[in-house]
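A.B. asks: Based on what follows, work out the 3D shape:
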Amino acid sequence: MPPRRRGTTGTKGGKEAWMDDDVDAANEVADARFAEVDKAYIGLVGSDDDDDDDDEDNEEALMDVTDDEDDDDEDEDAGGEARREGADAGASGRDGARAARDEAEARAVIEATVSRLKDRQANKVAAASSGATAASRATKRASATGAKKTVRKSEWDSFVDWKTMEHQEYETLSDAEYAKLTKKLALEPEWRPMVSYLTSLGLKAGDLEKMLINCEEVFNRPVSRVITRVEYLQSEVGLEGKTLRQIVNKDPRILLQRNRHSIPRCRYLTKIGVPQDKLADVLGKQPSILHLSVQKGLMPRVQYLKQEVGIAAEDIPLVIQRSPAVLTFSVENQIQPRVEFLRELGISKENVVKMITRHPHLLQYSFEGLGEHLKFLGEIGMNDNEVALTVTRLSQFFSLSVENSLRPKYEYLTGELGGTKETCVKYPAYFSLSLDQRIKPRHLFLEQYDLAPDPFPMKYLSVKDEEFVLRADRTVAEFEEYKEEMIPIFTAETARRALLRQVTTSSEEQRMELERKRAEYMRTHQELARKREYSDRVLKARNSHRMLLRVSNRRSR
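C.D. replies: The predicted structure follows:
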């Protein structure tokens, strides 16, 4: 029973004050009940990751709260009866009606809360049964990302994303489209604004799947931050459309980076001479540049290329534009060893500079590939000086395949054109020409008119078609018609020879493998025979020893 207010009497005014105290106390009890109900409700629905068992336990707890409230109501009714014995009949009637109304409202709130919880639990069960495929995809994605945990978006973050998208020109995916993607990729409901924005940039379902596996954190970031990031890449760097999609596919982490981290790297590239309109091409080819430190990553590599290799400052931008990956190579493990390798071949410092400037991809070739090319030049009879001249004059020499390009061209040069290795040293650009589309068509076109010299001049291969046809006193149209007819034949013949060479190589490899297995079998057989012979000797010695023991025992008896 609530305490009486001090100083009150049994008068009518005292009774009204006492009744006001009862109403305040009843309101406090009701507030406490609603607080308990809210607490139980929050415990049930506060986390999306709760199990169904937890939901059932919390629901039982909520029903216990309801039962406790019923008991409290009974106690309060009993106390009210005691108080109402000395109160006015009209006042007690009004108090009873108010208490009944409060009790009815409390029960209505509790019943509505329990109904919502049951509906939510039923929806969870239905979603779990229908989303088995999505769950398996989510498990696969979780195993691919390893033990790395990402912070899920809260309801407030999701609300902010929706409000952000309302002020953008991008359309949100429809329910059907998002449901289709969710079934395929196991997407979360709160990711819908981000997925809508990414699809507006041109990303397809396959691109989103790669991003989920490689960088799921993007989907948990606020949409406003990603929009700001993309707008910076579009306005300042110049990444648009297909280029933007390619760079996001290559390195989705670029969407997580803050603009203040990218600005110094872009400014450094423009400072050393990379044109502003070429930044998009450079970063599109090598987006990891934006993750490198200017002081510890970019500057040391540029300084080494200028000071140690000897590349002029005005040529550094050309090197970067031709091969942006140069800025990601390790100086100690990749750039320096290959530069020293070229110099050990007898190539002068000036020629090494020319080779790297014209073809910077040279710095990323493996030593096995470089050795294979040098072995080919040695097989055709070139000495060290001739090798140095050849690779210096043809910077892309190491990028050409030995078996599919260099060797077939050299065989055609010596077998059909009347050339020698000196021709290769003098005209190394011959190796860069297409065998099926340039060398064979021009040689055989003149040969059909008996106009092909022997040896065949290399200048006939380098001039334009208009000048070449004058040698045969023909028109460009006739030469184009000849190429249209013969180039497919040349291509098929080259493919046939390549296949035959591959089969021959494969057969040789198989023969060597069989010989290796045969030798291994013979060694194993000899080892087994030796062990068997040893076992026979041991067995005979053991039997002899047993016989001696038996004879000795008999004599002792």
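
A.B. asks: only C-alpha atoms for contact and neighbour calcs from this point on.
C.D. replies: Noted.

A.B. asks: Excluding chain neighbours, give the residue nearest to Ala325 in space.
C.D. replies: Gln286 (6.1 Å; CA to CA, 6 or more residues apart in numbering).

A.B. asks: What count of nearby residues applies to the one you found?
C.D. replies: Residues contacting Gln286 under the criterion other CA atoms under 10 Å number 19.

A.B. asks: For Val538, give its distance to Glu236.
C.D. replies: 86 Å (CA to CA, to the nearest Å).

A.B. asks: out of the two, which sits in the more crowded spot?
C.D. replies: Comparing Val538 with Glu236 by other CA under 10 Å, the one with more neighbours is Glu236, at 15 against 12.

A.B. asks: Asn259 versus the more buried one, what's the distance?
C.D. replies: 10 Å.

A.B. asks: got it, and Lys459?
C.D. replies: For Lys459, the distance to Asn259 - CA to CA - is 53 Å.

A.B. asks: more neighbours, the two?
C.D. replies: Asn259 (17 against 10).

A.B. asks: residues in contact with that one?
C.D. replies: Counting by CA atoms under 8 Å, 6 or more residues apart in numbering, Asn259 touches 229, 232.

A.B. asks: if I look at it, how far off is Lys285?
C.D. replies: Distance from Asn259 to Lys285, by CA to CA: 20 Å.

A.B. asks: Equivalent analysis for Val352, please.
C.D. replies: Counting by CA to CA - Val352 and Lys285 are separated by 25 Å.

A.B. asks: Of the two, which one has the most company?
C.D. replies: Comparing Val352 with Lys285 by other CA under 10 Å, the one with more neighbours is Val352, at 23 against 19.

A.B. asks: OK, contacts around the more buried one?
C.D. replies: Here Val352 is in contact with 309, 339, 342-343, 392 (CA under 8 Å, 6+ apart).

A.B. asks: Quickly find the element holding it.
C.D. replies: helix 349-358 (DSSP states H and E).

A.B. asks: other SSEs contacting the longest helix seen in the chain?
C.D. replies: Criterion DSSP state H: the longest helix present in the chain is helix 476-556. Applying 3 or more CA pairs under 8 Å, 6 or more residues apart in numbering; DSSP states H and E, one finds that helix 476-556 makes contact with helix 440-447.

A.B. asks: tell me which residues in the helix it packs on are buried?
C.D. replies: Neighbour-count burial for helix 440-447 flags 440-446 (criterion: 16 or more other CA atoms under 10 Å).

A.B. asks: let's see this one next to it:
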Amino acid sequence: MPLTLTMLSFHSPLGSLTHPKPLQTLNPNPALRFLPPVAGTTYISGNDAGLRFREKLLFLEHDLGVNSLRALSLNPSLRSAPLSSLKSLSSLLSSFGLLQSDSSRVLSLHPSLLTADPSASILPAIHFLLDTVSIPFLDLRLSINRCPRLLLSSVPDRLLPSFNFLRGLGFVGRHRITARTTVLLISDVEETLIPKLDFVQSLGFSYTDTVKLVLRMPSLLTFSVEKNFRPKVEFLVGEMGREIVDLKEFPQYFAYSLEGRIKPRHTMMVERGFGSSSISLGEMLKASDGEFRERLLEMRLSSVGEKL
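C.D. replies: Next comes the predicted model:
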């Protein structure tokens, strides 16, 4: 007699094929129940991983004050960084005297610090500032805030060579590197510091005068030759008709905006009939807008009085 579907389902050891038993009620192989887990294996459910990632994002946003989306975009390694490492970093920065707002700014500017190995970059830089440069501990906060890149700079490849070069240049004694000038330490000697000194000398200054200028105004070594020095010198000589020697008396000229301060002040003088020799660079640039207008008015009245 031929087999029928009814007969097969009745006699099948797997149960009825017309009404199969749900999979969740099937017992697994008893031999597999008691196998120990593979060593080093961590089982994390999708929900747990998601919660941990969300917790990390909340810590970045609310505790560190960092834009998590921007940080993840600039530093993809942050995605796999454990929350514990971020908390340790926060505590480390706090131990240097940084406020929460300071850490927020530093980490927002340089998200790579969020996954940096403190023992390889941050701590060597801190020890260098304290022990070699002799920055007082209470000034660390100022130094880091002024130049967060110090924490990412290699001591043997960048900070130490620059420090030795600057000391040889004359940054010792009362001109020593301080928390306000540690920004100079991140500059490459061959590619940044020397070319800037060479440019100043090319203007006609002796080496001695060049050194005196940068010691008097260390920020000169932070300005770009092409974006600052050259266009301002060309305007000083070509448009204002002044002498290079004026820079020796007032090197702060390079710290003022060409478009926002220098050109407008020069235009005001020309419109009122005054030549470049009528007022010094310092008098022209240091005064506020109101004070400068008053100064020009006084000069105008004085000029009229002399003619009478």
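
A.B. asks: rewinding a little: so the longest helix of structure 1 versus helix 440-447, what angle?
C.D. replies: 120 degrees (axes from the mean of the first three to the mean of the last three CA atoms, to 10 degrees).

A.B. asks: For helix 476-556 of structure 1, what is the distance to the chain centroid?
C.D. replies: 42 Å (CA atoms, centre = their mean, to the nearest Å).

A.B. asks: Tell me the counterpart residues of stretch 389-402 of structure 1 in structure 2, please.
C.D. replies: Mapping stretch 389-402 of structure 1 onto structure 2 (TM-score structural alignment) gives residues 212-225.

A.B. asks: same thing with stretch 251-267 of structure 1?
C.D. replies: So stretch 251-267 of structure 1 sits over residues 75-91 in structure 2, by TM-score structural alignment.

A.B. asks: counterpart of Leu151 of structure 2 in structure 1?
C.D. replies: Checking TM-score structural alignment: Leu151 of structure 2 goes with Leu327.

A.B. asks: My guess is Leu413 of structure 1 contacts Tyr427. True?
C.D. replies: No: at 11.6 Å, Leu413 of structure 1 and Tyr427 do not qualify as touching, with contact defined as CA atoms under 8 Å.

A.B. asks: Between the two, point out the one with more neighbours.
C.D. replies: Set Leu413 of structure 1 next to Tyr427 and count neighbours by other CA under 10 Å: Leu413 wins out with 21 against 15.

A.B. asks: ok so, going back, start and end of the match of stretch 251-267 of structure 1, how far apart?
C.D. replies: 21 Å.

A.B. asks: Then stretch 236-255 of structure 2?
C.D. replies: 14 Å.

A.B. asks: Now do it: distance to the chain's middle.
C.D. replies: The answer for stretch 236-255 of structure 2 is 31 Å, by CA atoms, centre = their mean.

A.B. asks: Kindly report the same for stretch 289-303 of structure 1.
C.D. replies: 23 Å.

A.B. asks: Contacts for stretch 235-253 of structure 2, please.
C.D. replies: By CA under 8 Å, 6+ apart, the list of residues contacting stretch 235-253 of structure 2 reads 203-204, 209, 213, 217, 233, 266, 276-277, 281-282, 285.

A.B. asks: Moving C-terminal from the helix or strand harbouring Thr6 of structure 2, which element do we reach first?
C.D. replies: Here Thr6 of structure 2, judged by DSSP H and E, is contained in helix 5-11. For helix 5-11 of structure 2, the succeeding helix or strand toward the C-terminus, using DSSP H and E, is helix 46-58.

A.B. asks: Could you give the number of residues near Phe163 of structure 2?
C.D. replies: Counted with other CA under 10 Å, Phe163 of structure 2 comes out at 22.

A.B. asks: check contacts around it.
C.D. replies: 133, 185.

A.B. asks: To which residue of structure 1 is it aligned?
C.D. replies: So, by TM-score structural alignment, Phe163 of structure 2 is matched to Val339.

A.B. asks: and the counterpart of Ser103 of structure 2 in structure 1, what element?
C.D. replies: Aligned by TM-score structural alignment, Ser103 of structure 2 pairs with Leu279 of structure 1. Taking DSSP H and E as the criterion, Leu279 of structure 1 maps to helix 279-285.

A.B. asks: what's the average per-residue distance for that helix once overlaid on structure 2?
C.D. replies: When structure 2 is superposed, helix 279-285 of structure 1 averages 1.1 Å from its matched positions, counting by mean CA distance after the TM-score superposition for structure 1.

A.B. asks: And that helix, how far out from the chain middle?
C.D. replies: Chain-centre distance of helix 279-285 of structure 1: 18 Å, with CA atoms, centre = their mean.

A.B. asks: Which strands and helices lie in contact with the helix or strand following that helix?
C.D. replies: Note on helix 279-285 of structure 1: by DSSP H and E, the next helix or strand toward the C-terminus is helix 299-304. For helix 299-304 of structure 1, there is no helix or strand it packs on, judged by 3+ CA pairs under 8 Å, 6+ apart.

A.B. asks: In structure 2, which residues correspond to helix 299-304 of structure 1?
C.D. replies: Counting by TM-score structural alignment, helix 299-304 of structure 1 corresponds to 123-128 in structure 2.
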